[in-house]
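Visitor: Let me see the structure of the following:
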Amino acid sequence: MSLWPPWRGRGEKDPMGGPSQLPKQDYEALQERCLRNGCLFEDSSFPAILSSIGSGSLLRKLPPRLQWKRPPELHSNPQFYSANARRLDLCQGLVGDCWFLAALQALTLHQDILSRVVPLNQSFTKNYAGIFQFWFWHFGKWVPVVIDDLLPVDEAGQLVFVSSTYKNLFWGALLEKAYAKLCGSYEDLQRGQVSDAFLDFTGGVTTTINLAEAPGNLWDILTRATYSKTLIGCQTYLGSERVLENGLVDGHAYTVIRIWKVTCKRKPEYLVKLRNPWGKVEWRGDWSDSSSTWDLLSPKEKIMLWRKDNDGEFWMTLKDFKAHFKLLVICKLTPGLLSHEVGQKWSCTVQEGRWEKGTTAGGRMKSHQARDTFWKNPQFLLSVWRPKESRTLLMPCSVLVSLIQKPRHRHRNRKLPLAIGFYLFRMSQLFGDQRKLPREFFLKSHPLSLPEEFLREKEVSQELWLEPGTYLIVPCTSEAGQESEFILRVFSRKHFFHEIGSSPKAVFFKEIVDQAEGHEKFFKYFERNPEINAAELQKILNQLPWSGLEGTHPLFSLDACQGILALLDLNASGTMSIQEFRDLWKQLIHYQVVFHKHDSDRSGCLNWGQLRAAMKSAGIFQNLTQDGKGIYLQKPEWLLMIMYS
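Guide: Predicted structure coming up:
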């Protein structure tokens, strides 16, 4: 199983600023055009020809006389998706993409997460035009992928790649085609890791546990994971996907779908339930479908847990699981999962960066000589604070850092990913000039955290326990001169995060610098008070100059500030952080510009016609209720009502 990361299809501007390979395709417009013209959509950017399947070994696996057909040609009653069908109904085809399918099957255990990737209102009846759309999280942004529904089939009309045990369901086959388009071709799905697909399905942070070195509380980790918003997969030791005597497949990915503690011979036994993406071939050891160990359970437990079906699903003990599987992959949608902080509100900050040969590709820290280039790597300043409700506790703050590299070729397996990692340093003093820390800093400083090894993976992450204070994060490749783009994400309860070399005023608070004419009082205020209450918010808002708006200075009442704080205070601390204020300021500036644009007579008030035009311009109050008599208020819309009430 390869560690190579996925890539995309063809054409549009990438959110990272580099060229992407996905075309700009408007799903609604294309569907409407096909319906108007009475034709079915054919995707010229991912056509129904062999080049979309690949150009190498996969072509040799294809059946003779391969055809491309649409689901209505393959079944008399095709359905896109059925909530009544058994969730784990997908089976792997000729593509060696067990890693993709194992992740996808984990996705089906969470309907709300699945519906973000797979819009479930698509069908082969209402407004059917042979066009479908799926969504993937790609390097900091959700991107749509549009496809036609022409699928590769053999001479008998059987799907060549992913299929469903329900022969009339096609969402899995169509999603695989969309992912193949994103990655370059079907052949580009041949190798990969479960963690790659988890990231593309959710934007969550993946944690990989080497089961040979598993922590003693592994069962507790699995318990919290199965009862939280997580996706769980696992992988056997590397191999050629051959079936071993014990029924497991080497070099193969599986989905963890359930855990259960039973009582056996008056002692607890810890069981893990897995599914093989093939939809068949199962474990043959203890607690397998044919094992006599089931007779040791009470009749009630046996009836509840035991099923004898050749469906690829099986139970095994936690001990056997640790012995026969190499990796456990947990995709966390709540970053506090592994730190006993489940349910706490976390904030996330994302920064984009680039390693460029000769300027910012400094490589890892090897020796004093190597540090001549190490300091050239991008440098990010991180300030960590305890939330207000935790300030009486002396425990360190939990911070999750995720580094994701961008693939270097539109076909995901054409170029190996770089080996990447990041260093963490404690800052004993602040550098006011906001320039990169010089070589001398790294000669004198020892990293607080450093990579045990540099990994050739799309994402590397680490959970850190940090005392409140200021830190430096330096992401890098294993060797100097290696080029790539990356995104760096930081999750914590309270933090401030920006790249050195472009000050926080330019990165996080560009709007404030522009509108407040370089007013420094605000920044100094937040340096003294990492969090502010409603009265302090009122003071700041009423003191800042609002230049360039050609109107009277807005005055904020204490009631209005209390309402704003209640709206934006995600962790119910009663205070606002610097990141939360940044979001607030951006929205206030936007609405002020819109207001003054439509206040044509400079009266300081909007009449009904002007107000309606301003709302349309701001793109608010558009969400009608089902009966059309009311609206759903989103956060910016409620904020606007507070401002002008």
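Visitor: make it CA atoms for all contacts and neighbour counts henceforth
Guide: Noted.
Visitor: buried residues in stretch 419-437?
Guide: For stretch 419-437, a neighbour-count test (16 or more other C-alpha atoms under 10 Å) marks 419, 420, 421, 422, 423, 424, 425, 426, 427, 436, 437 as buried.
Visitor: Confirm for me that the fourth one is in contact with residue 474.
Guide: I take that to be residue 422. Yes: assessed by C-alpha atoms under 8 Å, residue 422 is found in contact with residue 474 at 5.4 Å.
Visitor: Going by residue numbers, what spans are strands in the stretch 401-550 of the chain?
Guide: If DSSP state E, counting those that start in this stretch is used as the criterion, the strands of the stretch 401-550 of the chain fall at 420-426, 459-466, 469-477, 484-492, 495-499, 531-532.
Visitor: ugh, typo on my part, it should be the stretch 251-400 of the chain
Guide: In the stretch 251-400 of the chain, the strands defined using DSSP E, counting those that start in this stretch lie at 253-264, 267-275, 313-317, 325-332, 347-355, 380-384, 397-405.
Visitor: Nearest to residue 594, out of these?
Guide: Proximity to residue 594, assessed across the strands of the stretch 251-400 of the chain by C-alpha to C-alpha, is greatest for strand 347-355 (27.5 Å).
Visitor: Give me the contact list for the closest one.
Guide: The set of residues external to strand 347-355 that reach it, using C-alpha atoms under 8 Å, 6 or more residues apart in numbering, is 16, 140, 360-362, 377-378, 476, 481-495, 497-499.
Visitor: ok, now stretch 451-460?
Guide: The list of residues contacting stretch 451-460 from outside it, by C-alpha under 8 Å, 6+ apart, reads 3-5, 196, 206, 402-407, 416-423, 477-478.
Visitor: Report the buried residues of it.
Guide: When neighbours are counted by 16+ other C-alpha under 10 Å, the buried residues of stretch 451-460 are found to be 454, 455, 456, 457, 458, 459, 460.
Visitor: Relative to residue 487, how far out is the last one?
Guide: So the one you mean is residue 460. In this structure, residue 460 lies at 11 Å from residue 487, with C-alpha to C-alpha, to the nearest Å as the measure.
Visitor: Proceed likewise with the subsequent sequence, for comparison:
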Amino acid sequence: MPRLAFLSGEQKSRKMPIRTGTFKKPRRLLDQNYQVLLETCLRNKKLYVDDVFPATLNSIGTGDLLKKLPPDVQWKRPHELVKNPQFWCENASRFDLRQGLTENCWFLAALASLTFHHDILTNVVPQNQSFDRKYAGIFHFRFWRFGEWVDVVVDDMLPVNKDGQLIFVSSIRKNLFWGALLEKAYAKLCGSYEDTQIGQVSEALVDFTGGVNMSIRLAEAPSELWEIMQRAAYSGSLMGCQTRSGKEQVLENGLVAGHAYTVTGIRKVTCKTGPENLVRLRNPWGRIEWKGAWSDCSVKWEQISLKERILLRRTRDDGEFWMSLEDFKIHFVELVICKLTPDLMSPASGMQWTLSMQTGKWSAGSTAGGRMSYQETFWLNPQYRLKILTGDNMEKSVNSCSVLISLLQKQNHKHRNQSPPLYIGFSIFKVPLEFQDLKSRLPQNFFAKHPPVNTTCIFINEREVSQDFRLMPGAYVIVPSTAEPDQECEFILRVFSRRHVLQEQGGNILCCKTIVDKQEDKIWEKFFNKYFMKHPEINVDQLQLLLNKANWTNVKQVPVKFSLDACKGFMALLDLSATGTLSMQEFRTLWKRLLFFQEVFQKKDIEKTGYLNLNDMQAAVQERGISLSDRFTNLMALRYGDSSMKISFDNFACFMLRVEMMGEVFHNLSKDGKGIYLEEAEWHRPRRSHSGFSYSLRGWQVGAARPCRVRRHNTSKGLKGTPSYLNLVGSQEDSLHASSLQPY
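Guide: Now for the predicted structure:
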């Protein structure tokens, strides 16, 4: 039967449903209103029971996953499992969660990446929930689903074995349940726990952020891969990767075949033989690590400075490890970058971008024309006219504009695994002047005579396909399609650029909207980029200049100016290469931390005086998951406060940065998370210091700060340092120092 070569009037007038779920006001899944349900349960003094996603085997699945279940599966609420259940902790990290029976490493790998973005994580996991205040056995979570944010409600009944142990995602902290409940909400969104077994880390990254994925086949990686990863890290993008496909098993090199990993960091280090690019990865199992070069026990670590070694190396089997970029390209098949802002591929990062989005549908016999090789029907696919406008400073990029295009297909079935993705792709064509005034669809003969801009149109059977272009200002047409004709599916087309207009051919113009909420952040980003183009490395005076250009206070507060001593302290803590300067990457690390410290400071400075008292400072520190005794808090106030023991923001930032950096040092040195154990051979001859004796540990000063007590370990010929061994009292311009402070 010949395919129709026209659109009926009914089909022309049919519109896709309007997406209503926004970031601030998400759509309710199945119209379940969390607030109404919560208040009803509280009023009736009953715990919530979700009849839509019930505590039965049907919610787990109907296939192979059932065969893995232990006998006598029960559903229990957290109060039935532990004495003091907690929903959330302020210092949630990538090390919290462990994979269960469900083979959803891709989900956990994306979630681990999300812990680096506290603001996004707290949107996915709303914070006004607990097992104490207004507890009714009901919780809710938010996900980005096909162009809109969706709020998902669940009860807190979780599947456990006969010993009361969670059989799916669990936390290393036995009383922490946000991860297990988040997994349940995601399983409900996908249809069942079993529907989360097979997937791509790219899919989960988009569901958590609403971002756009870019996939790089590492066997064909561009020469500038390291620069791409650096821009991804600078712009706050999330990264994940995948080993070669096959049965999920541990290989001799310590990697797991057919497994998803999280990229948790990158670092260029200086070895004796020259610089080397390192990638830090994490196995979502929370154990099983790489055994090659730059692994925890590798001799490669001896080639870098002690300072870098202590801050970067981890010797615990926590699933996180380093490897060289070259080994990364050899042993991993794909790198996925989820861009929260679409300026990753543009050197002009920090400039304003805009987003346009259109929803459409491929319908058999009318708008599902297949790829270009089907010449008779290709033109029937939906067409979208894209107009690239001239932007500011475009002459720097030879008048071209960076454009990112994303095509996303919608799941057609309630159960995610029962709706395998189609092979999809898109072509983009330059529209000549004689066709630019055409209001109707471009005809069949146009596509026969004009080749697409993307000469290689890739069709993949994944939920999203995206491609980055450099386009000259002018008119273009985008044609999304399935690989084969007459395949039906809904889709979303998203276009990002600095200045453009997108409209469906024959439809209404879709106005662009800014994808960045905080324009001020963009202004600072642009300023820093320009500055570092002139000064790739900055000294302490330049650091002070940059920090003091920002406004760190509210209107009613006294102005904040960072002293030279404070900047020297920042420099000592962050200058890992010991050059006396900070690179752009190191400065961005400091800037991001200072912005967070400012948020905490202003939250605790209720009266907006510009200072924190003792109680306020202790509360602010506790918000970062750090507990200090009253005695130690007084000591910190004496060191960092004024004569009235009040702490200004600049001193608070110095203290907090020292606390966090020293905490990282301790956890990297500690093998069990409880102490640091040193053999006598590791200690040098004692020397006299201003507070008694001190010992030199490979260039680190130990035991020199008061109130410090160095004590001999009882069970070996060594010494033990406790978790609060850190010298937080030292002057701000000191390098990293350690002392064996007793724990509080």
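Visitor: list residues touching both of residue 460 and residue 487 of structure 1?
Guide: Common contacts of residue 460 of structure 1 and residue 487 (C-alpha under 8 Å, 6+ apart): 403, 404.
Visitor: what about the counterpart of residue 327 of structure 2 in structure 1, how many neighbours?
Guide: Using TM-score structural alignment, the equivalent of residue 327 of structure 2 in structure 1 is residue 320. Other residues near residue 320 of structure 1 number 13, with proximity taken as other C-alpha atoms under 10 Å.
Visitor: any idea how far residue 271 of structure 1 is from residue 320 of structure 1?
Guide: When C-alpha to C-alpha is applied, the distance between residue 320 of structure 1 and residue 271 of structure 1 equals 9 Å.
Visitor: ok now stretch 292-312 of structure 2, how far from the chain's centre?
Guide: Relative to its chain's centre, stretch 292-312 of structure 2 lies at 26 Å (C-alpha atoms, centre = their mean, to the nearest Å).
Visitor: Residue in structure 2 paired with residue 99 of structure 1?
Guide: With the correspondence set by TM-score structural alignment, residue 99 of structure 1 lines up against residue 106 in structure 2.
Visitor: no, scratch that, I was asking about residue 355 of structure 1
Guide: So residue 355 of structure 1 corresponds to residue 362, using TM-score structural alignment.
Visitor: Please enumerate the helices of the stretch 201-350 of structure 2.
Guide: Taking DSSP state H, counting those that start in this stretch as the criterion, the stretch 201-350 of structure 2 contains helices spanning 201-209, 225-234, 306-312, 325-331.
Visitor: and stretch 257-270 of structure 2, which stretch of structure 1?
Guide: Residue correspondence for stretch 257-270 of structure 2 in structure 1, counting by TM-score structural alignment: residues 250-263.
Visitor: So what touches that stretch?
Guide: Residues outside stretch 250-263 of structure 1 that contact it (C-alpha under 8 Å, 6+ apart) are 1, 98-99, 102-103, 105-106, 109, 193-194, 222-223, 226, 232-244, 268-277, 297, 301.
Visitor: quick one: buried residues of the longest helix anywhere in structure 1?
Guide: Identified as the longest helix of structure 1 according to DSSP state H is helix 578-598. Residues 578-582, 584, 588-589, 591-596, 598 are the ones in helix 578-598 of structure 1 that count as buried (16+ other C-alpha under 10 Å).
Visitor: The strands of the stretch 401-550 of structure 1: which one's closest to residue 214 of structure 1?
Guide: Relative to residue 214 of structure 1, the nearest member of the strands of the stretch 401-550 of structure 1 by C-alpha to C-alpha is strand 459-466, separated by 15.6 Å.
Visitor: State the span of structure 2 onto which the closest one is aligned.
Guide: Residue span in structure 2 matched to strand 459-466 of structure 1, by TM-score structural alignment: 464-471.
Visitor: coming back round to it: now the match of residue 355 of structure 1: closest residue in space, sequence neighbours ignored.
Guide: Among residues not flanking residue 362 of structure 2 along the chain, residue 368 sits closest, at 4.5 Å (C-alpha to C-alpha, 6 or more residues apart in numbering).
Visitor: burial measure for that neighbour, as a count.
Guide: 26.
Visitor: my guess is it contacts residue 486, does it?
Guide: Yes: with contact taken as C-alpha under 8 Å, residue 368 of structure 2 and residue 486 are classed as touching, separated by 4.8 Å.
Visitor: Distance-wise, check the match of residue 355 of structure 1 relative to residue 48 of structure 2.
Guide: The span separating residue 362 of structure 2 from residue 48 of structure 2 equals 41 Å under the rule C-alpha to C-alpha.
Visitor: Show me which of those two is the more surrounded one.
Guide: Neighbours per residue (other C-alpha under 10 Å) separate residue 362 of structure 2 from residue 48, with residue 362 holding more: 23 against 20.
Visitor: re earlier: mind checking which of the contacts of stretch 451-460 of structure 1 are buried?
Guide: The neighbour-count test (16+ other C-alpha under 10 Å) marks 3-5, 196, 206, 402-407, 416-423, 477-478 as buried among the contacts of stretch 451-460 of structure 1.
Visitor: Apart from its chain neighbours, what residue comes closest to the aligned partner of residue 161 of structure 2 in structure 1?
Guide: Residue 161 of structure 2 maps onto residue 154 of structure 1 when the alignment is built from TM-score structural alignment. Closest residue to residue 154 of structure 1 apart from its sequence neighbours, by C-alpha to C-alpha, 6+ apart: residue 66 at 5.2 Å.
Visitor: Translate that neighbour into the numbering of structure 2.
Guide: Matched across to structure 2, residue 66 of structure 1 falls on residue 73, judged by TM-score structural alignment.
Visitor: Next: residue 308 of structure 1.
Guide: By TM-score structural alignment, residue 308 of structure 1 lines up with residue 315.
Visitor: Adding distance to residue 291 of structure 1, write the buried residues of stretch 451-460 of structure 1 out as CSV.
Guide: As requested, the buried residues of stretch 451-460 of structure 1 are exported to CSV (distance: C-alpha to C-alpha, whole Å):
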residue, distance to residue 291 of structure 1
454, 42
455, 39
456, 40
457, 38
458, 40
459, 39
460, 39
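Visitor: Out of those residues, which is nearest to residue 51 of structure 1?
Guide: The nearest member of those to residue 51 of structure 1, counting by C-alpha to C-alpha, is residue 458 at 25.5 Å.
Visitor: so which helix or strand takes in residue 532 of structure 2?
Guide: Assigned by DSSP states H and E, residue 532 of structure 2 belongs to helix 519-534.
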